[in-house]
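Undergrad: My questions are about this predicted structure, shown below with the sequence.
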Amino acid sequence: MPVSEALRRLAETPAFWTGEPFDTEGLPAEVHLSFPVVGGYALVLDIELPSGDRALGLRRPSASEPVQLGWAPPSGPYPAALRWWELERFARLIALSDPLLPHPGLVVALLSPFAPAAADDDPAEIAAVREAAYRSLRREIPFDEQLAALASGPEQAPLPLFTSERWWPAPQVSSPQVLDEAAIASLSTPAQARLQVRAGHRFPHEDLSDLVRHASALLTEMPNHDWYAATRSLAGRIVGSGDLTAVPALLGALTGAGCDHPTVLDALSEPLVPLEACWVVETLAGAEPGTLLRHHV
């Protein structure tokens, strides 16, 4: 899914994530996001502006309109429309089908409030994935700021007395990170389920269950296909050891076998993002999601 200009602006606005009012001039009255998952199913997020209200829906195969899973104001509370493990599987498949939406990234950042922690979830794992998603939000630094930072300092070597940084302070450069540390810490903390919507008779239980079955089957079958089958044992050893130092060897084995999947190769390439590498290695090994991840949270 190409990231639209409206979504880019929202994603780069800290107040959009923290639920505070922000300037919506130039933005449409509604931002419609569709994330195809598998088998004709898609998760649909509609964001109303300027209110920031959000509605999560499930579009079924051959259907033009989604059925609503849950609705929330920007500052919450959010309904427990999805289980965390469901969202995790969906986000993996979305990343595999769309290299522009790596995991953990924008999908988790947008949809994880609708997937609060349940009693049998590991809060540390959820927090780590959510933190990685919010840290993945980046904005470009204007070129003139970068140039100013590079050009700081004296034109020629100063006298020893005047060489300290206080004499030649580097100009302040904007951070590429959208959210500050306090906001990331707050957003990463898994919320507890307070609004239960899955018990309602209008909730699309059968359709969501069908999507979960399709998603789980596709992820289970993936290690048996093409070049992945030849590297499954190596991926399994990485999962078993919990050590990511063998990831470059796995990357080499995949490229040697002819793998050209951008999502898989990017996740295993330097600079390595541990949580991104973890889910790809788990998938290639046919391991239960979280098996490798829990070694790195």
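TA: That came through fine.
Undergrad: contacts, neighbours, all on C-alpha from now
TA: Will do.
Undergrad: and the gap between the residue most central in space within the chain and residue 143?
TA: Residue closest to the average C-alpha location in the chain (CA atoms, centre = their mean): residue 105, at 1.8 Å. According to CA to CA, to the nearest Å, residue 105 stands 25 Å off from residue 143.
Undergrad: can you pull out the helices in the stretch 51-200 of the chain?
TA: 84-97, 106-111, 123-135, 143-150, 181-188 (DSSP state H, counting those that start in this stretch).
Undergrad: a markdown table please, covering those and showing mean neighbour count.
TA: Below are those laid out as a markdown table (neighbours: other CA atoms under 10 Å):
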| stretch | mean neighbour count |
| --- | --- |
| helix 84-97 | 21 |
| helix 106-111 | 21 |
| helix 123-135 | 21 |
| helix 143-150 | 12 |
| helix 181-188 | 16 |
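Undergrad: who wins for proximity to residue 30 among those helices?
TA: helix 106-111 (15.2 Å; CA to CA).
Undergrad: other SSEs contacting the closest one?
TA: Helix 106-111 sits against helix 84-97, helix 123-135, with contacts defined as 3 or more CA pairs under 8 Å, 6 or more residues apart in numbering; DSSP states H and E.
Undergrad: what's the angle between the first one and helix 123-135?
TA: Read that as helix 84-97. 40 degrees (axes from the mean of the first three to the mean of the last three CA atoms, to 10 degrees).
Undergrad: name the helices or strands packed onto helix 84-97?
TA: Counting by 3+ CA pairs under 8 Å, 6+ apart, helix 84-97 packs on strand 30-38, helix 106-111, helix 205-221, helix 262-267.
Undergrad: Against that first model, consider the following:
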Amino acid sequence: MPLDKDLAARMTKPDFWPLYLFDDEATEAYDEEWGEEDEEELFRTEFSLGQGLGLELEFEPGLTHVNLGVVSPGVAEAETVGWDDMAHFHPHVMPWSELDLLCRAAALHDPALRHPGPMLALLLRFAFLAEDADPDAITPLVDAAFAVVRPAEAGVAGGLRDETRDLFEPRDLRGTGIEWTTRPDGCRAVTQHGRDRLPLYSLREPESDGFPFAAWSALLARASEVVGAVQGDPALRNPEVRAALDSCAEPDGHRHLGPLATALAGAGFDHPVLLRAVSEPVAPAEAAWAVETLAGLPQGELIPAWSGASRLIGGSSRSAPQP
């Protein structure tokens, strides 16, 4: 299901992203422009992964409220997994790895949902950085997503887009006692020991009865299935394709995308999303996750090898690759 047309149109307006990111000046100007008697705007869009599973996002600019729900078969309405506002927020829904996985799967399922693109930019506020988060793998995708949705905004901070830093700094829960546990029903839950710095605000805590654990687990399983299904394509066993993928898996692999695109086409590989990603990527990070998927590499392994150290929250200890 492509992005809701009303939301897609609204996203092109200059005030949309400041409103969505809860910019104080934009919110105040919006309140002054929209009187109490005006009908409040409400935007709703679904990101489908097929088989009746997906995510539903609702945004009410006038209330500075964003709600995220999981859609599942047999359930009439999306079940809330988190929300963000300026009062009683619970936005810590998922670690970065889950958000990236869901965006990859949605893009593979629906070519209109390009990754990085609107889905990542819209849902980033519901992700957080846990101990295993690698800023080097995250920054290139997030920067590219905001470059896609806000191409006129050139504002960067030390080589990093402002939106990337502003969204992740209050969601950097590394070193705050984040712990993942497995509930008796087999679903993963998150808790925190020591809330003295950045507290965890999540419905996904182990004893919670307000989080749809089974539906969320089914959604993640479906995402893994969609991404993993690519490996079943016989074209990927072609010797020329394998050789090209091996070259692309090197630190300078972005230099070998042309031969990979040619080899894939010659072997009869016809997945439009992945062919487009390696032949006409919106950014190197799009081609990188496509190569990871095609080569069966671990999620997030290749992106930092191509991009080097991140400036996100101090980056990491990885050294930038030499030209």
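TA: In hand now; what should we look at? Here the structure is a predicted model, which is why all the values come from computation and not from measurement.
Undergrad: what's the counterpart of the residue nearest to the centre of the first structure in the second structure?
TA: With TM-score structural alignment defining the correspondence, residue 105 of the first structure maps onto residue 117 in the second structure.
Undergrad: Please apply the same query to residue 127 of the first structure.
TA: Match for residue 127 of the first structure (TM-score structural alignment): residue 139.
Undergrad: same check, this time on residue 258 of the first structure
TA: The alignment partner of residue 258 of the first structure in the second structure, by TM-score structural alignment, is residue 268.
Undergrad: Its match touches residue 233, doesn't it?
TA: No: in this structure, residue 268 of the second structure is not within contact of residue 233 by CA atoms under 8 Å, at 9.7 Å.
Undergrad: Residue 278 of the first structure - how many residues pack around it?
TA: Residue 278 of the first structure has 27 neighbouring residues, counting by other CA atoms under 10 Å.
Undergrad: need the contact list for it.
TA: By CA atoms under 8 Å, 6 or more residues apart in numbering, the contact set of residue 278 of the first structure is 292-293.
Undergrad: which residue in the second structure lines up with it?
TA: For residue 278 of the first structure, the aligned residue in the second structure is residue 288 (criterion: TM-score structural alignment).
Undergrad: any idea how far its match is from residue 253 of the second structure?
TA: Using CA to CA, residue 288 of the second structure is found at 9 Å from residue 253 of the second structure.
Undergrad: shared neighbours of the two, anything?
TA: What both residue 288 of the second structure and residue 253 touch, as defined by CA under 8 Å, 6+ apart, is the set residue 306.
Undergrad: For residue 234 of the first structure, which residues are in contact?
TA: Contacts here follow CA under 8 Å, 6+ apart; on that basis residue 234 of the first structure touches 250, 285.
Undergrad: hang on, I meant residue 211 of the first structure
TA: Residues in contact with residue 211 of the first structure (CA under 8 Å, 6+ apart) are 38-39, 41.
Undergrad: Just the closest of these to residue 132 of the first structure, please.
TA: Looking across these and measuring by CA to CA, the closest to residue 132 of the first structure is residue 38, at 24.2 Å.
Undergrad: nearest residue to the corresponding residue of the second structure for residue 56 of the first structure other than its sequence neighbours?
TA: Mapped onto the second structure by TM-score structural alignment, residue 56 of the first structure lines up with residue 68. Closest residue to residue 68 of the second structure apart from its sequence neighbours, by CA to CA, 6 or more residues apart in numbering: residue 57 at 4.8 Å.
Undergrad: quick one: that neighbour is in a helix?
TA: No: per DSSP: H, G, I helix; E, B strand; the rest coil, residue 57 of the second structure lies outside any helix segment and is strand.
Undergrad: Please pull up the equivalent of it in the first structure.
TA: So residue 57 of the second structure corresponds to residue 45, using TM-score structural alignment.
Undergrad: and its match, how far is that from residue 34 of the first structure?
TA: 6 Å.
Undergrad: out of these two, which sits in the busier spot?
TA: For residue 45 of the first structure versus residue 34, the count of surrounding residues by other CA under 10 Å is larger for residue 45: 23 against 17.
Undergrad: Can you name the residues that contact that one?
TA: Here residue 45 of the first structure is in contact with 32-34, 54-57 (criterion: CA under 8 Å, 6+ apart).
Undergrad: I'd like those laid out as TSV, including distance to residue 237 of the first structure.
TA: Conversion of the contacts of residue 45 of the first structure to TSV gives the following (distance: CA to CA, whole Å):
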residue	distance to residue 237 of the first structure
32	42
33	38
34	36
54	42
55	42
56	38
57	39
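Undergrad: In these, find the pair that's most separated.
TA: For these, the maximum inter-member distance is 13.2 Å, found between 34 and 54 (CA to CA).
Undergrad: before we move on, the earlier item: buried deepest among the helices and strands packed on helix 84-97 of the first structure, which one?
TA: Burial of those is given as mean neighbour count (mean count of other CA atoms under 10 Å); helix 106-111 ranks first at a mean of 21.
Undergrad: Superpose on the second structure and give me the mean offset of it.
TA: Average distance between helix 106-111 of the first structure and its aligned residues in the second structure, after superposition and using mean CA distance after the TM-score superposition for the first structure, equals 0.5 Å.
Undergrad: quick one: that helix to chain centroid distance?
TA: From the chain centre to the centre of helix 106-111 of the first structure is a distance of 5 Å (CA atoms, centre = their mean, to the nearest Å).
Undergrad: swap in stretch 228-247 of the first structure?
TA: For stretch 228-247 of the first structure - counting by CA atoms, centre = their mean - the centre lies 23 Å from the chain centre.
Undergrad: again with stretch 236-256 of the second structure
TA: Relative to the centre of its chain, stretch 236-256 of the second structure is centred 25 Å away, using CA atoms, centre = their mean.
Undergrad: Quote the end-to-end distance of it.
TA: 16 Å.
Undergrad: And for stretch 128-147 of the first structure?
TA: Taking CA to CA as the measure, stretch 128-147 of the first structure stretches 34 Å from start to finish.
Undergrad: What lies in contact with it?
TA: By CA under 8 Å, 6+ apart, stretch 128-147 of the first structure touches 11-12, 103-106, 108-109, 112, 173-179, 184-185, 187-189, 275, 297.
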